[in-house]
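A.B. asks: Sequence and predicted structure are below.
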Amino acid sequence: MPFEANGKTFETDEEGYMVDLLSWEPDCATVMAELEDQPLTEAHWEVINFLREYYDEYQIAPAVRVLTKAIGKKLGKDKGNSKYLYELFPYGPGKQACKYAGLPKPTGCV
């Protein structure tokens, strides 16, 4: 189902992930989050930006376990745990955060 941000239309697949990963811009995350009644805070953006950097480096969206460990290393143990990440992204930190970040669905996510 496509969505609009900044006057542009962005195509998504049947699960809501962006089809053209290169067309992502920060407003895409904001609009996708609004569609799910999920306001984005600075903490959300930390994870979204982390995911985008991770994807740029490794060309893969990390599974939750990998995401949790990597965030713990970069942002600290208080943020590198699944409880914290699920509070931010209740539909699943891997799936929901990657969707907002304009990345493909992580491997291992059902």
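C.D. replies: Structure's in. What do you need? Residues are numbered from 1 along each chain as shown.
A.B. asks: alpha carbons only for contacts and neighbour counts from here, please
C.D. replies: Noted.
A.B. asks: now what about stretch 65-84, what contacts it?
C.D. replies: Contacts with stretch 65-84, where a contact means C-alpha atoms under 8 Å, 6 or more residues apart in numbering, come from 47, 50, 64, 85, 93-94.
A.B. asks: also this one, for the comparison:
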Amino acid sequence: MNALSMPDGRRIPLDKDGYLRSLDDWSIEVAGTLANNENISLTDAHWEIIHLVQQFYEETGLAPATRALVRLVAQRAGPDKGRSIYLMKLFGGKPALTVSKLAGLPRPANCF
């Protein structure tokens, strides 16, 4: 079984793609460790998007795929941030996958 090794020695179960098996395991520390594994140093800009995605998940039960993520960010954070290039600068080449992973959500449907 895959697991995330935390600095305090805990092991958090992950699925085969590296996403948390249980949303209940998510914390700021877990997100930070996941981000470190992705070579991402979380900033306020990252947290803004992570929290938007978590809120969207709470409202819909879905982790947004790429197009939905871009629309969501544009609507809630402004058109300057709701662009693929902005999200790719923060989260790499597949921002919907990465932000969902860091937010503790399941892998978005329709994302390859």
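C.D. replies: Perfect, I can see it now. Here the structure is a predicted model, which is why all the values come from computation and not from measurement.
A.B. asks: Mind checking the TM-score on these two?
C.D. replies: Aligned and superposed, the two chains score 0.94 in TM-score terms (TM-score structural alignment, normalised by the length of structure 1); 110 aligned residues with a C-alpha RMSD of 1.2 Å.
A.B. asks: on that earlier part again, now, which of the contacts of stretch 65-84 of structure 1 sits nearest Glu14 of structure 1?
C.D. replies: Within those, proximity to Glu14 of structure 1 (C-alpha to C-alpha) peaks at Gly94, which comes in at 17.2 Å.
A.B. asks: Which position in structure 2 pairs with the closest one?
C.D. replies: The pairwise alignment with structure 2 assigns Gly94 of structure 1 to Ala96, based on TM-score structural alignment.
A.B. asks: same deal with Val31 of structure 1?
C.D. replies: Using TM-score structural alignment as the criterion, Val31 of structure 1 maps onto Thr33 of structure 2.
A.B. asks: can you tell me the helix or strand for its match?
C.D. replies: According to DSSP states H and E, Thr33 of structure 2 maps onto helix 28-37.
A.B. asks: packing partners for that helix?
C.D. replies: Under the contact criterion of 3 or more C-alpha pairs under 8 Å, 6 or more residues apart in numbering; DSSP states H and E, helix 28-37 of structure 2 touches helix 95-102.
A.B. asks: now the angle between helix 28-37 and the helix it packs on, please.
C.D. replies: Counting by axes from the mean of the first three to the mean of the last three C-alpha atoms, to 10 degrees, helix 95-102 of structure 2 lies at 140 degrees to helix 28-37.
A.B. asks: any residues touching helix 95-102 of structure 2, and which ones?
C.D. replies: In this structure, residues lying in contact with helix 95-102 of structure 2 by C-alpha under 8 Å, 6+ apart are 18-20, 31-32, 34-35, 49-50, 53, 63-66, 69, 87-88, 91-92, 106-108, 111.
A.B. asks: ok so, going back, for the match of Val31 of structure 1, give its distance to Leu87 of structure 2.
C.D. replies: Here Thr33 of structure 2 is placed at a distance of 20 Å from Leu87 of structure 2 (C-alpha to C-alpha, to the nearest Å).
A.B. asks: So these two - more neighbours on which side?
C.D. replies: Neighbour totals were compared for Thr33 of structure 2 and Leu87, and Leu87 leads with 23 against 19 (other C-alpha atoms under 10 Å).
A.B. asks: The more buried one -> structure 1?
C.D. replies: Counting by TM-score structural alignment, Leu87 of structure 2 corresponds to Leu85 in structure 1.
A.B. asks: Can you get me a residue count around the nearest residue to its match once chain neighbours are set aside?
C.D. replies: Counting by C-alpha to C-alpha, 6 or more residues apart in numbering, Leu85 of structure 1 lies nearest to Pro93, which is 5.7 Å off, once chain neighbours are set aside. Applying other C-alpha under 10 Å, we find 23 residues neighbouring Pro93 of structure 1.
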